[in-house]
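Participant: only the shape, not the letters, is given here:
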């Protein structure tokens, strides 16, 4: 059984166009607090980011935010967290969030969410970490992305075993069950010393 002490959530700095996205963020945050798993996230008070953090705080859980200084200066930093790490760049933010976390989950979000999550998927592909990476597919938000990943496999750009390491689903219970039993099956990428 995998011991997850801190989980990194990537999600939108907006709330999206449907109330179900906010409801899912609240439910996910409440579950983190119930499981006594610390939330690591981008440190903002707005959008789904703020919603999931507020839910963890309301449930008595621990919340660690990591935010670039320029966003603090724009007054979007959450002031009610257990810890707030202020960094200088977005690259530092992503690295620090990774260092603090044992698992990664993407809730609905935009370009930033994709950037952050895909960096973790790439690092897993390269064997730089062995942590679970999952997409909470609220209202089929990530259905197209899952299909794109399958297409990458079909076209020879991603190995099937690497695609199978990425979880998609709409059940909070199921994602927590999957993460706790996750086992990495790292497979080296295409290029080897022999092929160069």
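Facilitator: Arrived safely. Predicted model only: the values in this text are computed from it and were never measured.

Participant: CA atoms for contacts and neighbours, from now on please.
Facilitator: OK.

Participant: quick one: contacts for residue 133?
Facilitator: 103-105, 117, 120-121, 165-167 (Cα atoms under 8 Å, 6 or more residues apart in numbering).

Participant: at 10 Å what do you get?
Facilitator: Going by Cα atoms under 10 Å, 6 or more residues apart in numbering, residue 133 touches 8, 102-106, 117-118, 120-121, 124, 165-168, 175, 179, 182.

Participant: of those residues, just the buried ones, PyMOL syntax please.
Facilitator: The PyMOL selection below is limited to those of the contacts of residue 133 classed as buried (16 or more other Cα atoms under 10 Å):
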select buried, resi 8+102+103+104+105+106+117+120+121+124+165+167+168+175+179+182
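
Participant: next step: the contacts of residue 133 restricted to strands.
Facilitator: Under the assignment DSSP state E, these contribute 8, 103-106, 166-168 to strands.

Participant: can you add distance to residue 153 and give the residues you listed back as JSON lines?
Facilitator: Shown next, in JSON lines, are those (distance: Cα to Cα, whole Å):
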{"residue": "8", "distance to residue 153": "26"}
{"residue": "103", "distance to residue 153": "24"}
{"residue": "104", "distance to residue 153": "22"}
{"residue": "105", "distance to residue 153": "22"}
{"residue": "106", "distance to residue 153": "21"}
{"residue": "166", "distance to residue 153": "13"}
{"residue": "167", "distance to residue 153": "15"}
{"residue": "168", "distance to residue 153": "16"}
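
Participant: dropping in the other structure now:
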């Protein structure tokens, strides 16, 4: 925060020339009884507790360095307007008709997406949105049968006299996909 001095034991304060840029975050707030999807776009900072980042308008990130130094790096916020506009355009693309487009509510960075649009939007657009947004609140998508699972990477190597071969696959709970299949479909 501005106008706050950092003091810690006998550490020396150093202002770094390196700046840290925030990333856009897509927050799934809830799915209501009518299966309308509530979401908003915000900033996130890697390595920072999300509740702190959302509640306070942080301008510096502080870390303890070697040789008794406190290192301060300025936080630069990416403009969210292009991400909000892109998200709105993407949501509209999955509305089944003109009336459904009118039923999508947007105020600044906050959206309410009715069920008839939310279902196709989540099914088709959510994977591609992960390239631009950090996703928070995916556990709130149970109504849409979306389940967050961390894949496990399985790697096996074999060798011969003049070569080294290997196979890799990703395991998603009860489903295994070869790394070659994942790369050919373009998930990574």
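Facilitator: Right, received. Where do you want to start? For clarity, every value in this text was computed on a predicted model and none was experimentally measured.

Participant: quick TM-score on the pair, please.
Facilitator: Scored against TM-score structural alignment, normalised by the length of structure 2, the superposed chains reach a TM-score of 0.28; 99 aligned residues with a Cα RMSD of 6.1 Å.

Participant: got the end-to-end distance for stretch 169-184 of structure 2?
Facilitator: 13 Å (Cα to Cα, to the nearest Å).

Participant: err, stretch 84-104 of structure 1, not the other one
Facilitator: Using Cα to Cα, one end of stretch 84-104 of structure 1 lies 19 Å from the other.

Participant: ok, now stretch 103-114 of structure 1?
Facilitator: End-to-end distance for stretch 103-114 of structure 1, by Cα to Cα: 16 Å.

Participant: what helix or strand does residue 165 of structure 2 sit in?
Facilitator: strand 164-172 (DSSP states H and E).

Participant: list the buried residues in that strand.
Facilitator: Of all the residues in strand 164-172 of structure 2, those buried under the rule 16+ other Cα under 10 Å are 169-171.

Participant: helices or strands up against it?
Facilitator: strand 152-159, strand 175-178, helix 179-185 (3 or more Cα pairs under 10 Å, 6 or more residues apart in numbering; DSSP states H and E).

Participant: what ranges do the helices span in structure 1?
Facilitator: Along structure 1, the stretches classed as helices by DSSP state H are 19-35, 47-58, 69-73, 90-99, 111-125, 143-154, 160-163, 172-181.

Participant: packing partners for the longest one?
Facilitator: The helices and strands touching helix 19-35 of structure 1, judged by 3+ Cα pairs under 10 Å, 6+ apart, are strand 6-10, strand 38-41, helix 47-58, strand 63-68, strand 133-136, helix 172-181.

Participant: what is the orientation angle of the first one with helix 111-125?
Facilitator: Direction vectors for strand 6-10 of structure 1 and helix 111-125, defined by axes from the mean of the first three to the mean of the last three Cα atoms, to 10 degrees, enclose an angle of 130 degrees.

Participant: packing partners for strand 6-10 of structure 1?
Facilitator: Using 3+ Cα pairs under 10 Å, 6+ apart, strand 6-10 of structure 1 sits against helix 19-35, strand 38-41, helix 47-58, strand 63-68, helix 90-99, strand 103-106, helix 111-125, strand 133-136.

Participant: pull the longest helix from structure 2.
Facilitator: helix 115-129.

Participant: what residues of the helix or strand just after it count as buried?
Facilitator: Following helix 115-129 of structure 2 in sequence order, the next helix or strand is strand 134-136 (DSSP H and E). For strand 134-136 of structure 2, a neighbour-count test (16+ other Cα under 10 Å) marks 134-135 as buried.

Participant: next one: stretch 112-129 of structure 2
Facilitator: 112-122, 125, 129.

Participant: now those residues as TSV including distance to residue 93 of structure 2?
Facilitator: Formatted as TSV, these follow (distance: Cα to Cα, whole Å):
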residue	distance to residue 93 of structure 2
112	15
113	12
114	13
115	14
116	12
117	9
118	11
119	12
120	10
121	8
122	12
125	10
129	14
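
Participant: return the member of those residues nearest to residue 23 of structure 2.
Facilitator: If you rank the buried residues of stretch 112-129 of structure 2 by distance to residue 23 of structure 2 using Cα to Cα, residue 129 comes first, at 12.8 Å.

Participant: end to end, how far does stretch 6-20 of structure 1 reach?
Facilitator: First residue to last in stretch 6-20 of structure 1 (Cα to Cα) measures 25 Å.

Participant: export the buried residues of strand 164-172 of structure 2 as a markdown table, with columns for distance to residue 60 of structure 2.
Facilitator: Formatted as a markdown table, the buried residues of strand 164-172 of structure 2 follow (distance: Cα to Cα, whole Å):
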| residue | distance to residue 60 of structure 2 |
| --- | --- |
| 169 | 41 |
| 170 | 38 |
| 171 | 39 |
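
Participant: so what's the residue count around residue 61 of structure 2?
Facilitator: 16 (other Cα atoms under 10 Å).

Participant: let me fix that, I meant to ask about residue 111 of structure 1.
Facilitator: 10.
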